[in-house]
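> Make a model of this:
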Amino acid sequence: MIDKVIKIAEKASIEILKIYEDNNFKITIKDDDSPVTRADLASNKLIIEGLNQISDYPIITEETPISYEIRKNWRKFWLVDPLDGTKDFISKNGEFTINIALIENNKPILGVVYIPITNDVYYAKKGGGAYKNNSRIFNNSKRKDLIGSDSNFHSTEETKEFFIKHNITQINKYGSSIKICKLAEGLIDIYPRFNGTKEWDIAASHIIANEANCKIIDLNTKEELVYNKRNIKNNFFIATRNNLILY
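Next up is the predicted model:
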């Protein structure tokens, strides 16, 4: 199934890049003050059509959220961000992704993160390892001089204070799900997030991280993030390799 999901992401990527190169984004602002472009909507349509062709599982996307009363008993469903990093897309820095995850019993069991600009794809399924393109990725770093990561557009004072507290001086900034994918590759050691994300922002990269010897810890529960909550906002979290505890 994962090969079919990658093909769906590739098709959505082609449509996103057409709009990216055309520059006619048609930006509107949603109720939560986040931007949406016609690329988000075009990708959303293609992904929903594609997923409906390969399974009967229900679909939640950033552009088509579902009320908790409808989804609360769903055991298995798709969770999609058709264009993660809309601000990165609008700024034309290339650091936006397509995120497609399959959730089972509140945890991701399959994830695809596709980067349209580079045609790189990260993917994983539970128990099957994590990959970038056709190469296995695994974070076995034991670096003592830690490399942190932060968002291009969503950095906070708490994040800066965290890095100072833990003497982390090298901080690599990336957009969208790329940060967690870089963690899975072993190129960074830790990514703290102290402001708002939604479940569809993280789910696909979460299983990739887990299969690459990494974890994403909810700072409220001190456990891995879970999905299909009543409120689809994630609590603040720290993504890090398994052999590192800084929370």
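
> Could you use CA atoms for every contact and neighbour count after this?
Fine.

> quick one, strands of this protein?
For the chain, applying DSSP state E gives strands covering 28-29, 35-36, 59-61, 76-84, 97-104, 107-115, 120-125, 130-132, 135-137, 147-151, 170-174, 190-193, 214-218, 237-241.

> out of the ones you listed, nearest to Ile6?
Taking CA to CA, strand 107-115 is the member of the strands of the chain nearest to Ile6, at 6.6 Å.

> tell me the angle the lengthiest helix in the chain makes with strand 76-84.
When the chain is parsed with DSSP state H, its longest helix is helix 2-22. Angle of helix 2-22 versus strand 76-84, following axes from the mean of the first three to the mean of the last three CA atoms, to 10 degrees, is 20 degrees.

> next up, for comparison:
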Amino acid sequence: MIVSSELKTAIEASLKAGKAIMQVYDTAFDVELKDDKSPLTEADKRANDVINSFLTPTETPIISEENKQTDYTVRKTWKTCWIVDPVDGTKEFIKRNGEFTVNIALVNNRKPILGVIYVPAVKTLYFANVKEKKAFKTHLESHDVTVETIVELAKPLQPKNGNSDKVEVVGSRSHMSQETLGFIEQIKKKGKSVEIVSKGSSLKFCLVAEGNADVYPRYAPTMEWDTAAGQAICNAVGIDVLSYETNEPLLYNKENLLNPWFVVSK
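Model prediction:
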């Protein structure tokens, strides 16, 4: 795989952000509440600063959960932009369960074209180039490895073929929405058995992309930075991320950065 300069930058940014996150993870950190009542830690701030230090020199504008958002009158003129979540799964981070990620995507004409998801607690990296139709997973020894080493160690992602009588659905084992229960009932009516697979943060997309689940229905609010990198990784291996409203792929840099409900499947 040829790693473009943009993908190389995104990978390097994610690793350095991951290192900064883990330095906070191993301390007694404080938790603040933002205006929308979502939690914020020192890890979110440090990771955002690190990522901005890598992406700002590219001169491509950035939409990050932790940046002040640029007004849509300006944003709508952007053909290309970065979409970033410095710590996706802050609640998972606070619980210290390891299921939090760094999400970095490059979007062109409102569609993700590159995606990086880094899981710093276990040093696992997912990355994809949608145009090349290639996505990979690498287990690292350290946050400080080179991109060349990452590419050497990388294994291609392979989704399931979907021919099994058992359908693995990504969802919450503890609290399932009525809509998700209805979705599962529709699968069962086709004579298939259903197994629930649970993960935090953008790892839900990775489960489908790497063949550890068949489908991820999302009947709950998400923001663009929660999904852009995951969508790039899925799209690169032929998996769709479709809006329930339009049955079309999720689009980015919208006036309202809130996503519609969606489903991730082949």
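
> want to throw the strands of the first structure into TSV with mean neighbour count and distance to Ser205 of the first structure?
Below are the strands of the first structure laid out as TSV (neighbours: other CA atoms under 10 Å; distance: least, CA to CA, whole Å):
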stretch	mean neighbour count	distance to Ser205 of the first structure
strand 28-29	11	26
strand 35-36	18	21
strand 59-61	20	15
strand 76-84	26	11
strand 97-104	27	8
strand 107-115	27	6
strand 120-125	24	8
strand 130-132	24	10
strand 135-137	16	13
strand 147-151	22	15
strand 170-174	17	14
strand 190-193	26	13
strand 214-218	24	10
strand 237-241	25	10
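
> Please name whichever of those is nearest to Asn231 of the first structure.
Comparing those against Asn231 of the first structure with CA to CA, the closest turns out to be strand 59-61 (13.4 Å).

> Against which helices or strands is the closest one packed?
In this structure, strand 59-61 of the first structure makes packing contacts with strand 76-84, judged by 3 or more CA pairs under 8 Å, 6 or more residues apart in numbering; DSSP states H and E.

> ok, residues contacting stretch 45-57 of the first structure?
Identification of contacts with stretch 45-57 of the first structure by CA atoms under 8 Å, 6 or more residues apart in numbering yields 1, 4-5, 8-9, 11-12, 59, 76-78, 82.

> In those residues, find the pair that's most separated.
Spatial extent of the contacts of stretch 45-57 of the first structure (CA to CA) is set by the pair Lys11 and Lys76 at 23.9 Å.

> Next, count neighbours for the equivalent of Asp31 of the first structure over in the second structure.
Residue mapping for Asp31 of the first structure onto the second structure gives Asp35, with TM-score structural alignment as the criterion. Neighbour count of Asp35 of the second structure, defined by other CA atoms under 10 Å: 7.

> who touches Asp35 of the second structure in this structure?
Per CA under 8 Å, 6+ apart, neighbours of Asp35 of the second structure: none.

> Tell me which residue of the second structure matches up with Phe237 of the first structure.
By TM-score structural alignment, Phe237 of the first structure lines up with Phe262 in the second structure.

> brain fart, Glu158 of the first structure
Under the alignment (TM-score structural alignment), Glu158 of the first structure pairs with Glu179 in the second structure.

> now swap in Asn52 of the first structure and tell me
By TM-score structural alignment, Asn52 of the first structure lines up with Thr56.

> now swap in Tyr123 of the first structure and tell me
So, by TM-score structural alignment, Tyr123 of the first structure is matched to Phe127.

> Give me the distance between that match and Thr180 of the second structure.
Phe127 of the second structure is 28 Å from Thr180 of the second structure, where distance means CA to CA, to the nearest Å.

> these two touch, right, Cys234 of the second structure and Val208?
Yes - using CA atoms under 8 Å, Cys234 of the second structure is in contact with Val208, at 7.5 Å.

> how much space between the counterpart of Lys95 of the second structure in the first structure and Cys214 of the first structure?
Here Lys95 of the second structure is matched to Ser91 in the first structure, going by TM-score structural alignment. Noted for Ser91 of the first structure: a distance of 30 Å to Cys214 of the first structure, by CA to CA.

> And Tyr118 of the second structure, how far from Ser265 of the second structure?
Taken as CA to CA, the span from Tyr118 of the second structure to Ser265 of the second structure is 22 Å.

> With Asn256 of the second structure instead?
Computed as CA to CA, the Asn256 of the second structure to Ser265 of the second structure distance reads 25 Å.

> same check, this time on Ala228 of the second structure
15 Å.

> What's Ile180 of the first structure aligned with over in the second structure?
Using TM-score structural alignment, Ile180 of the first structure sits opposite Phe205 in the second structure.

> Settle this for me: that match is touching Tyr216, isn't it.
Yes - between Phe205 of the second structure and Tyr216 there is a contact at 7.3 Å, judged by CA under 8 Å.

> Name the residues contacting each of those two.
Val264.

> and Ser5 of the second structure, how many neighbours?
10.

> actually Lys166 of the second structure, not the one I typed
Around Lys166 of the second structure there are 15 residues (other CA under 10 Å).
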